[in-house]
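Asks: have a look at this prediction, sequence included:
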Amino acid sequence: MIELQQVSKRYPTRQGWRTVLDRIDLSLAPGRNVGILGRNGAGKSTLIRLLAGAEQPSAGHIHRGMSVSWPLAFGGAFQGHLTGLDNLRFICRVYNVDWQPLLPFIEEFTELGAYLREPVGRYSMGMMTRLAFALSMAIEFDCFLIDEAMVVGDKRFHDRCHHELFHKRRDRAFILVSHDENVIRLYCERACVLHQGRLHSFDSVDEAYRFYQQAVPGSPALAA
């Protein structure tokens, strides 16, 4: 079980402290999923970083009763002077996983070829994202954190990512943040809306979108 209890996050600005998340509650059982809707700047990526442990809440408590991935396709933790292979070894050491059995999958999935043995600092954004996503799939987690920014690369690579995540790992829990109705409808059994710092929970995606339409000016119409 993952549980957020009265979690808040605020940041200092020149105009004073800004509260991005305000006393939010959320729970997710193993094997279940939830979509988080919200306009750009609503705090969706902040929520994902808190869940991943990349940042700490300003108040409240986060309980992780199952293993949680880093945000999928996030390459911000890579060491630029190390090769892709060295980064694989380093991350596997952090998670106490043997890297050698994972290498064939990483080589095949990323299609980086000889660049896997070149410094990551020389990678394009697309190459780095391929490596980050492949590592996310190679190291198994109970719950995956999915940011809407994960969709990169050509259609073939995009389709492979979706097959790995939503089909081969359909028994895992996941939290998906997006403002795309089609993505939430397709993959999520329920949804929440992040609006003005508060998280509003609903039993269905349709209910969440009706609230989203009313609360957020300019939000897309709900498809039939």
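Replies: Cool, got the structure. Numbering: from 1, shown residues only.
Asks: C-alpha only now, for contacts and for neighbours.
Replies: OK.
Asks: all helices for this structure, in order.
Replies: 44-52, 84-94, 103-110, 125-138, 155-162, 181-187, 205-215 (DSSP state H).
Asks: can you list the buried residues in the shortest one?
Replies: The neighbour-count criterion (16 or more other C-alpha atoms under 10 Å) identifies 181, 184-185 as the buried residues of helix 181-187.
Asks: now swap in the third one and tell me
Replies: Along helix 103-110, these residues count as buried under the neighbour rule (16+ other C-alpha under 10 Å): 103, 106-107, 109-110.
Asks: the longest one too?
Replies: If you call a residue buried by 16+ other C-alpha under 10 Å, then helix 125-138 has these buried ones: 127-138.
Asks: nearest to residue 62, of the helices of the chain?
Replies: helix 44-52 (7.4 Å; C-alpha to C-alpha).
Asks: can you redo the buried residues of helix 181-187 as CSV with distance to residue 163?
Replies: What follows is the buried residues of helix 181-187, written out as CSV (distance: C-alpha to C-alpha, whole Å):
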residue, distance to residue 163
181, 20
184, 16
185, 17
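Asks: the structure to be compared is supplied as follows:
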Amino acid sequence: MLRLHNLHKTFRLNGRSVTVAKSINQTLPSGVSIGLLGNNGAGKSTLLKMIAGTETPTYGRIISTGSISYPVGFAGSFHPDLTGAQNARFVARVYGVDTHELEAFVEDFAELGDHFRLPFRTYSSGMRSRLAFGVSMAIPFDTYLVDEVTSVGDAAFQSKSKAVFKERMQKSGAIVVSHSMPMIKELCEAGAVLQDGYFYFYAEIGKAIEHYSYTTKNQLPPWLRR
């Protein structure tokens, strides 16, 4: 169970206030893959970071009865001067899993070649996402936070990423951010839309995608209009 309790987040940008979460109250079901949709700048990645604990809300809190991953694709969790292998081992120790097993899994999965033993600061954005996704999938979390990362790499790598993700979803839940509706349909059962700081949850992903189609026109769907 993951509960957002009176969750509020406001930024100060160029002398003005921007609110991406307006006192959200929502309980998200366990063991369900949820697609998080919204326009660019809606606050999706910020919400993932708040759920992970790497971003502080203005007020409110997040209550969870299980373990939550860091946001996959978020490079801030790795030290720039450590190699990919060293970063993987460090994360393994933090979460109490076998360092050698995790390192072996990530080296095979991420397909970084010799770069796996070079400093993280030398990685491209795609390589960083591969490392982050591999490390996250190697650890048994109750809820995985995924931010666009399954779209990284060629078709073969994307297929492998989806297969590993679906395998993890047999025992876990997830919150997935992506602008690819085919991918969201494939990976997610339920959905949520973040629009103007408000959080709309739908038990069926199709309804969330329908709502999202109206946000691209800066509109609310008909069932929410007064």
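Replies: Structure's in. What do you need? It should be emphasised that the depicted structure is a prediction, and the values quoted were computed from it without experimental measurement.
Asks: which single one of the buried residues of helix 181-187 of the first structure is nearest to residue 8 of the first structure?
Replies: Distances from residue 8 of the first structure to the buried residues of helix 181-187 of the first structure, taken by C-alpha to C-alpha, are shortest for residue 184, at 24.4 Å.
Asks: do you know how far that closest one is from residue 140 of the first structure?
Replies: In this view, residue 184 of the first structure and residue 140 of the first structure are 23 Å apart by C-alpha to C-alpha, to the nearest Å.
Asks: and residue 178 of the first structure, by the same measure?
Replies: Distance, residue 178 of the first structure to residue 140 of the first structure, by C-alpha to C-alpha: 23 Å.
Asks: looking at those two, which one has more neighbours?
Replies: residue 178 (22 against 15; other C-alpha atoms under 10 Å).
Asks: what residues does that one make contact with?
Replies: Contacts for residue 178 of the first structure were tallied using C-alpha atoms under 8 Å, 6 or more residues apart in numbering; they are 35-38, 44, 147-148, 184.
Asks: what about the closest residue to residue 57 of the second structure other than its chain neighbours, neighbour count?
Replies: Nearest residue to residue 57 of the second structure, sequence neighbours excluded (C-alpha to C-alpha, 6 or more residues apart in numbering): residue 9, at 5.1 Å. Neighbour count of residue 9 of the second structure, defined by other C-alpha under 10 Å: 22.
Asks: just give me the match in the first structure for residue 9 of the second structure.
Replies: Applying TM-score structural alignment, one finds that residue 9 of the second structure aligns to residue 9 in the first structure.
Asks: you'd agree its match is up against residue 58?
Replies: Yes - applying C-alpha atoms under 8 Å, one finds residue 9 of the first structure in contact with residue 58, separated by 4.8 Å.
Asks: list the contacts of the residue nearest the centre of the first structure.
Replies: Among the residues of the first structure, residue 146 comes closest to the average C-alpha position under C-alpha atoms, centre = their mean, at 2.6 Å. Residues counted as contacts of residue 146 of the first structure (C-alpha under 8 Å, 6+ apart) are 48, 71-72, 174-177.
Asks: and if you look at residue 23 of the first structure?
Replies: Per C-alpha under 8 Å, 6+ apart, neighbours of residue 23 of the first structure: 5-8, 59-60, 198.
Asks: try it again at 7 Å.
Replies: Applying C-alpha atoms under 7 Å, 6 or more residues apart in numbering, one finds that residue 23 of the first structure lies in contact with 6-8, 198.
Asks: try residue 132 of the second structure
Replies: Here residue 132 of the second structure is in contact with 72-73 (C-alpha under 7 Å, 6+ apart).
Asks: run a quick neighbour tally on residue 48 of the second structure.
Replies: 24.
Asks: ignore what I typed, I meant residue 41 of the first structure.
Replies: By other C-alpha under 10 Å, 11 other residues sit near residue 41 of the first structure.
Asks: again with residue 33 of the second structure
Replies: Neighbours of residue 33 of the second structure using other C-alpha under 10 Å come to 24.
Asks: repeat that for residue 37 of the first structure.
Replies: Residue 37 of the first structure - counted by other C-alpha under 10 Å - has 26 other residues nearby.
Asks: roughly how far does it sit from residue 89 of the first structure?
Replies: 35 Å.
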